[in-house]
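J.: Show me how the following folds:
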Amino acid sequence: MSLELFAHPFSSYCQKVLIALWADGTPFDYRMLDEEHAENFAELKRRWPFGKFPLLVDDGETVVESTPIIEHLQARHPGPNRWIPDGEQGRRARFLDRFFDTYVMGNMQKAGLDILRPEGCKDPYGASQARADLNLAYDWLEANLSEGSWAAGDEFTLADCAAAPSLFYADWVEEIGPSRPRLAAYRARVLAHPVVARAVDEGRPYRQYFPLGAPDRD
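T.: Down below sits the predicted model:
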C-alpha cells in the first residue's frame, strides 16, 4: 500500500481527512503544501489542475475532495472505524457531512474570507447574508443534533470528521453562544476527541493566517 496525502494542517478540509486517517491508524506519506515544498504544489496541480486540496494518491490513483477521499479509504483501506455505517445511521452521516460542509463551513468561508478580497471586489452583503445563514445552521443543529454522543448517533462517523473543523472555525467567525447549549457541548466534545485535538494542535502554528484573527479560547 502506498498512500500520499497532499495537504496543509491549517486547512479545514485537510483536517477532515487527517482525522479519518489518524483514527484508523492508516499509514500514509504527508505531502506538505507550503512554500518550502514547491514540488508538492507542482505535483498537486499536475494531478488536479484546480489546485484544490486535500488530494490523495493511492498507488498512482488520484482521489480528490474530502468526502470521496474518506469513502475511498473505507472501501480500499478499511480500519476500525465505519465512517459511513449501514442503514439509517449511514444515510444520516452522509446528510450531516453535506450539511456541515455546505451550511457551516461554506458560510464560514464566505463570511470570514471576504476580508481577503481586493479593494473594490469585497461583498459585504454576501458576507452578512453568510453570517445570517450560519446562525440559521446553528439553530437547525441545536434542534436536530443526535441524542447520542456524536453527530449521527453513538458512533464517530464521517459526519464528525466534517463537523469538527467546520464548527471549530465557524465559531471563530460567528460564536455559537450560550443560547445553543447542545451545539456548544457537541463542539467541545468533538474537539476533545484525541485525533481532532491532534488536528487542532498541528494547525496551531498557522493561526496568524486566519483572516479575522484567531481567538485565544481554543
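J.: C-alpha only now, for contacts and for neighbours.
T.: Will do.
J.: Sort out which residues of stretch 61-69 are buried, please.
T.: For stretch 61-69, a neighbour-count test (16 or more other C-alpha atoms under 10 Å) marks 63, 64, 66, 67, 69 as buried.
J.: before we move on, what about stretch 178-186?
T.: 182, 183, 184, 186.
J.: Likewise for stretch 92-109?
T.: Those buried within stretch 92-109 under the rule 16+ other C-alpha under 10 Å are 92-94, 96-101, 103-109.
J.: Any idea how far apart the tips of it sit?
T.: With C-alpha to C-alpha, to the nearest Å as the measure, stretch 92-109 spans 24 Å from end to end.
J.: What are the contacting residues of it?
T.: 67, 84-85, 130-131, 133-134, 137-138, 151-152, 157-163, 166-167, 169-170, 173-174 (C-alpha atoms under 8 Å, 6 or more residues apart in numbering).
J.: now that stretch, how far from the chain's geometric center?
T.: Relative to the centre of its chain, stretch 92-109 is centred 9 Å away, using C-alpha atoms, centre = their mean, to the nearest Å.
J.: In a helix, residue 134, correct?
T.: Yes - Residue 134: assigned to a helix according to DSSP: H, G, I helix; E, B strand; the rest coil.
J.: Tally up the residues packed near it, please.
T.: 27 (other C-alpha atoms under 10 Å).
J.: Okay, strands next: where are they in this structure?
T.: 3-7, 29-32, 55-58, 61-64 (DSSP state E).
J.: I'd like these written out as CSV, with distance to residue 199 added.
T.: Formatted as CSV, those follow (distance: least, C-alpha to C-alpha, whole Å):
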stretch, distance to residue 199
strand 3-7, 12
strand 29-32, 13
strand 55-58, 17
strand 61-64, 20
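J.: Check the ones you listed for me and report the most buried one.
T.: strand 55-58 (a mean of 22; mean count of other C-alpha atoms under 10 Å).
J.: Now do that one: which elements does it pack against?
T.: Here strand 55-58 touches strand 3-7, strand 61-64, helix 66-76, going by 3 or more C-alpha pairs under 8 Å, 6 or more residues apart in numbering; DSSP states H and E.
J.: for comparison, sequence B:
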Amino acid sequence: MSDLILYSHPFSSYCQKAIVAFYEKALPFTQRMLEDEGAMGELKAAWPFGQFPVLKDGARHFAETSIIIERLDQISPDIPMIPTDPDLALETRFMDRVFDNHVQAHQQRIIYNALRPEADRDPLIATEAKARLETAYAWLDGVMSGRTWAAGEVFTLADCGAAPGLLYAHWTHPIPKDLTHLWAYRRRLLARPSYARALDEARPYRNYFPLGAPDED
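T.: Presented below is the predicted three-dimensional model:
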C-alpha cells in the first residue's frame, strides 16, 4: 500500500467525514493542511475545482468524500464503511445522500450567504434553507426512532457524514429540542471515539465559524 495523503482542513465538515473513516479503520495517513499555499496548489493541480478533501494514493487522486471513503474500503476492507450486505449497502448510500444533500447542503447555503458582504446577503436564501433543514430534522427524527446508527445497528459511511453534518447544522439552525430521537443520535455521534478525536482536532479553528460556535459541543 502506498502512503495515503489527505489534502484537508480539520474544520471542514467534509474533511471530518473522511477523517472519521480513517480513524474508524485505524488507517495511517498524512494530512496536508490546506492553510499551506503549497498544499492548495498541489490539490488544485489534481482537482482544479479546488474542493476538499482530496486523497492521493500513489499516482492516483480521489475527490468527493463518499468516493474517498469507498476507496478506503478497497484499501482496508476489514472494517467496511459500506456494508457488504446489498440492502444495507443501499440504505447506507441513501442515508449518506440524505446527510450530504438535505442537511449539509442547506446548512452551507446559510453559511455562504452569511459570508457575503452584508449588502449582498439574500434573506430568502436563509429562509428557504432553514425550512429545508427543519424538514430534514423532522424526517430524521422519525427514522432514528428505530435505529442506533444511520443505516441500522452498524456505524457506516452515512454516520461519517452525519456527525459533522448535524454538528454544524445545529450551530447554524438549531435542532428543535422535542426531536428527541435525532438529539440522541447526535449525542451518540459526538461520543463516538473516531468523531470525538476529529472534533477535538478542529477546536482551535472554531473562530472560523461565521455565526459563532456555541460552547455546548
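J.: Got a TM-score for the pair?
T.: For these two chains in superposition, a TM-score of 0.96 is obtained (TM-score structural alignment, normalised by the length of structure 2); 215 aligned residues with a C-alpha RMSD of 1.1 Å.
J.: that older thread, which of the contacts of stretch 92-109 of structure 1 count as buried?
T.: By 16+ other C-alpha under 10 Å, the contacts of stretch 92-109 of structure 1 give 67, 84-85, 130-131, 133-134, 137-138, 151-152, 157-163, 166-167, 169-170, 173-174 as buried.
J.: ok, back up a step: now, which of the buried residues of stretch 178-186 of structure 1 sits nearest residue 41 of structure 1?
T.: residue 186 (35.3 Å; C-alpha to C-alpha).
J.: Excluding covalently adjacent residues, which one is nearest to the closest one?
T.: Nearest non-adjacent residue to residue 186 of structure 1, counting by C-alpha to C-alpha, 6 or more residues apart in numbering: residue 150, 7.4 Å away.
J.: With residue 34 of structure 1 instead?
T.: residue 8 (7.2 Å).
J.: and that neighbour, how many neighbours?
T.: So residue 8 of structure 1, with other C-alpha under 10 Å, has 21 neighbours.
J.: for residue 154 of structure 2, same thing?
T.: By other C-alpha under 10 Å, neighbour count at residue 154 of structure 2 equals 17.
J.: show me what contacts the residue nearest to residue 186 of structure 1?
T.: Per C-alpha under 8 Å, 6+ apart, neighbours of residue 150 of structure 1: 156, 157, 160, 186, 190.
J.: Please apply the same query to residue 169 of structure 2.
T.: Residue 169 of structure 2 neighbours (C-alpha under 8 Å, 6+ apart): 103, 104, 107, 133, 175.
J.: farthest-separated two in the residues you listed?
T.: It's 104 and 175 that sit farthest apart of those, by C-alpha to C-alpha, at 13.6 Å.
J.: Test my guess that residue 57 of structure 1 contacts residue 5.
T.: Yes - judged on C-alpha atoms under 8 Å, residue 57 of structure 1 makes contact with residue 5 at a distance of 6.5 Å.
J.: Look through structure 2 and report the residue furthest from the middle.
T.: residue 119 (30.1 Å; C-alpha atoms, centre = their mean).
J.: so how far is residue 204 of structure 1 from residue 169 of structure 1?
T.: Counting by C-alpha to C-alpha, the gap from residue 169 of structure 1 to residue 204 of structure 1 is 12 Å.
J.: is it true that residue 148 of structure 1 touches residue 186?
T.: No - look at residue 148 of structure 1 against residue 186 with C-alpha under 8 Å: they stay out of range, at 10.0 Å.
J.: where exactly do the helices run in structure 1?
T.: 12-24, 38-47, 66-76, 87-99, 106-113, 124-144, 158-173, 181-192, 194-203 (DSSP state H).
J.: Relative to structure 2, what is the average displacement of the last one?
T.: After superposition onto structure 2, the average distance of helix 194-203 of structure 1 to its aligned residues comes to 0.5 Å, using mean C-alpha distance after the TM-score superposition for structure 1.
J.: what's the answer for the shortest one, then?
T.: Once the two structures are superposed, the average separation between helix 106-113 of structure 1 and the matching residues of structure 2 is 1.3 Å (mean C-alpha distance after the TM-score superposition for structure 1).
J.: so that helix versus helix 158-173, what angle?
T.: Computed by axes from the mean of the first three to the mean of the last three C-alpha atoms, to 10 degrees, the angle separating helix 106-113 of structure 1 from helix 158-173 equals 30 degrees.
J.: what sits against residue 114 of structure 2?
T.: 121, 210, 211.
J.: Apart from its chain neighbours, what residue comes closest to the first one?
T.: Of all residues beyond its chain neighbours, the one nearest residue 121 of structure 2 is residue 113 (5.6 Å), with distances taken as C-alpha to C-alpha, 6+ apart.
J.: Residue 14 of structure 1 versus the residue nearest to residue 34 of structure 1, what's the distance?
T.: Counting by C-alpha to C-alpha - residue 8 of structure 1 and residue 14 of structure 1 are separated by 6 Å.
J.: for residue 146 of structure 1, same thing?
T.: Counting by C-alpha to C-alpha - residue 146 of structure 1 and residue 14 of structure 1 are separated by 25 Å.
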